[in-house]
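1. output the structure for:
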Amino acid sequence: MTENAGIRHGSVPGSRGRTDIADVVVEKIAGMAARDVRGVYALGSGFARSMGSMRERMPGAGAGKSVTRGVSVEVGEVQAAIDLEIVVYYGTSITDVAGAVRESVISAVERLVGREVVEVNIMVSDVKLPEEEDDEEEGQRVQ
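-> Sure, this is the predicted structure:
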């Protein structure tokens, strides 16, 4: 009989090495999770949205809305803290929307990133009124 001459490792392959996750990854996940909540019109302040809208129209600036606008994170080895600035639709309960955003963001970040979310601070910076034009329509003189 022959002996097993293969190399045996005492640990599973997933524990050999380190995985670093950039802050922008957590920002994008948190931003997407917040935008998916019913009652959220946008993330970021009115000024940030206006500047972002202008930036997106510039050639070479990339297409689509910035997922990280209005999102700020601090990510450690095992924990994360998240700050969000949101705009809600008029007529929705701000406390209900904020609670749903908090729950959605915590769930997404903990599931996808594997970091314990210690806090999600939400700043409601504006309310989208029904008669207000959308950001995409602002500045257009001709259709």
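
2. CA only for contacts and neighbour counts going forward, please
-> Will do.

3. need the contact partners of stretch 98-115.
-> 21, 26, 29-31, 33-34, 37, 77-80, 116-117, 120, 122 (CA atoms under 8 Å, 6 or more residues apart in numbering).

4. in it, which residues are buried?
-> 98, 100-102, 104-109, 113, 115 (16 or more other CA atoms under 10 Å).

5. next step: the residues you listed restricted to helices.
-> Mapping the buried residues of stretch 98-115 onto helices (DSSP state H) picks out 98, 100-102, 104-109, 113.

6. would a markdown table of these with distance to residue 138 be doable?
-> Putting those into a markdown table (distance: CA to CA, whole Å) gives the following:
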| residue | distance to residue 138 |
| --- | --- |
| 98 | 27 |
| 100 | 29 |
| 101 | 27 |
| 102 | 30 |
| 104 | 30 |
| 105 | 30 |
| 106 | 34 |
| 107 | 35 |
| 108 | 33 |
| 109 | 34 |
| 113 | 37 |
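
7. ok, those vs residue 136, which is closest?
-> For these, the closest approach to residue 136 (CA to CA) belongs to residue 101, at 24.0 Å.

8. which residue is nearest the centroid of the chain?
-> Closest residue to the average C-alpha location of the chain: residue 31 at 1.8 Å, with CA atoms, centre = their mean.

9. another sequence for comparison is provided below:
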Amino acid sequence: MDALHTDRGDTTIEEGVVQKLAGMATREVPGVFAMGSAGRRAFSALAERIPGSQTNVSGGVSVEKGERQTAIDVSIVVEYGISIVEISNNIRRNVIQSVEHATGLEVLEVNIHVTDVHLPGDESAPDEPKPDRLQ
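-> Model prediction:
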């Protein structure tokens, strides 16, 4: 028995819950400019323009989850000048702590994919497509 499986019943957690927790924990780390690939960010920006839509906090996060364990992949854009090694360690620490505390699942690994570097002077917002690309 463990925290999710007791003699009084079982608790199940959907992958989407783990994705949201991991996404929020990643965004809390200083130096993370945005989440996901350029295509994913552009799609999210368009989707968020629909009235009544919600911000997608799980964009850039994929999860493999079993009954007691999970593995998480995170795609990020980092701020220029930030140590990728340092930010990766900080993301891993924050995601593991957040997911394990909130869910009781054991996080086996957090893989981080750096998809881009945000340069100073690039004034476009992280989740908005550039105006000259979309009309």
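
10. quick TM-score on the pair, please.
-> Scored against TM-score structural alignment, normalised by the length of structure 2, the superposed chains reach a TM-score of 0.86; 125 aligned residues with a CA RMSD of 1.7 Å.

11. what span of structure 1 lines up against stretch 107-117 of structure 2?
-> The alignment of stretch 107-117 of structure 2 onto structure 1 (TM-score structural alignment) covers residues 117-127.

12. now tell me what touches that stretch from outside.
-> In contact with stretch 117-127 of structure 1 (CA under 8 Å, 6+ apart) are residues 44-46, 79-90, 94, 98, 102, 105-106, 109-110.

13. let's see 7 Å
-> Residues from elsewhere that reach stretch 117-127 of structure 1, judged by CA atoms under 7 Å, 6 or more residues apart in numbering: 45, 79-90, 98, 102, 106, 110.

14. how about residue 100 of structure 1, what's its partner in structure 2?
-> Using TM-score structural alignment, residue 100 of structure 1 lines up with residue 90 in structure 2.

15. can you map out the strands along structure 1?
-> Applying DSSP state E to structure 1 gives strands spanning 40-43, 71-75, 79-89, 116-128.

16. if we can go back for a sec, in ChimeraX, select just the buried ones from the contacts of stretch 117-127 of structure 1.
-> To isolate the buried members of these in ChimeraX, using 16+ other CA under 10 Å:
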select :45,80,81,82,83,84,85,86,87,88,89,98,102,106
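
17. if we can go back for a sec, save the buried residues of stretch 98-115 of structure 1 as a markdown table, and put in distance to residue 17 of structure 1 too.
-> Shown next, in a markdown table, are the buried residues of stretch 98-115 of structure 1 (distance: CA to CA, whole Å):
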| residue | distance to residue 17 of structure 1 |
| --- | --- |
| 98 | 38 |
| 100 | 36 |
| 101 | 34 |
| 102 | 32 |
| 104 | 30 |
| 105 | 28 |
| 106 | 26 |
| 107 | 26 |
| 108 | 24 |
| 109 | 22 |
| 113 | 16 |
| 115 | 17 |
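
18. how far out from the middle of the chain is the match of stretch 107-117 of structure 2?
-> In terms of CA atoms, centre = their mean, to the nearest Å, the centre of stretch 117-127 of structure 1 is found 12 Å from the chain centre.

19. what's the mean distance for that stretch versus structure 2?
-> Overlaying structure 2 shows stretch 117-127 of structure 1 at a mean distance of 0.4 Å from the equivalent residues (mean CA distance after the TM-score superposition for structure 1).

20. and that stretch, what's buried?
-> For stretch 117-127 of structure 1, a neighbour-count test (16+ other CA under 10 Å) marks 117, 120, 122-124, 126-127 as buried.

21. kindly indicate which of those lies nearest residue 63 of structure 1.
-> Once CA to CA is applied, the member of the buried residues of stretch 117-127 of structure 1 that ends up nearest residue 63 of structure 1 is residue 126, at 24.7 Å.
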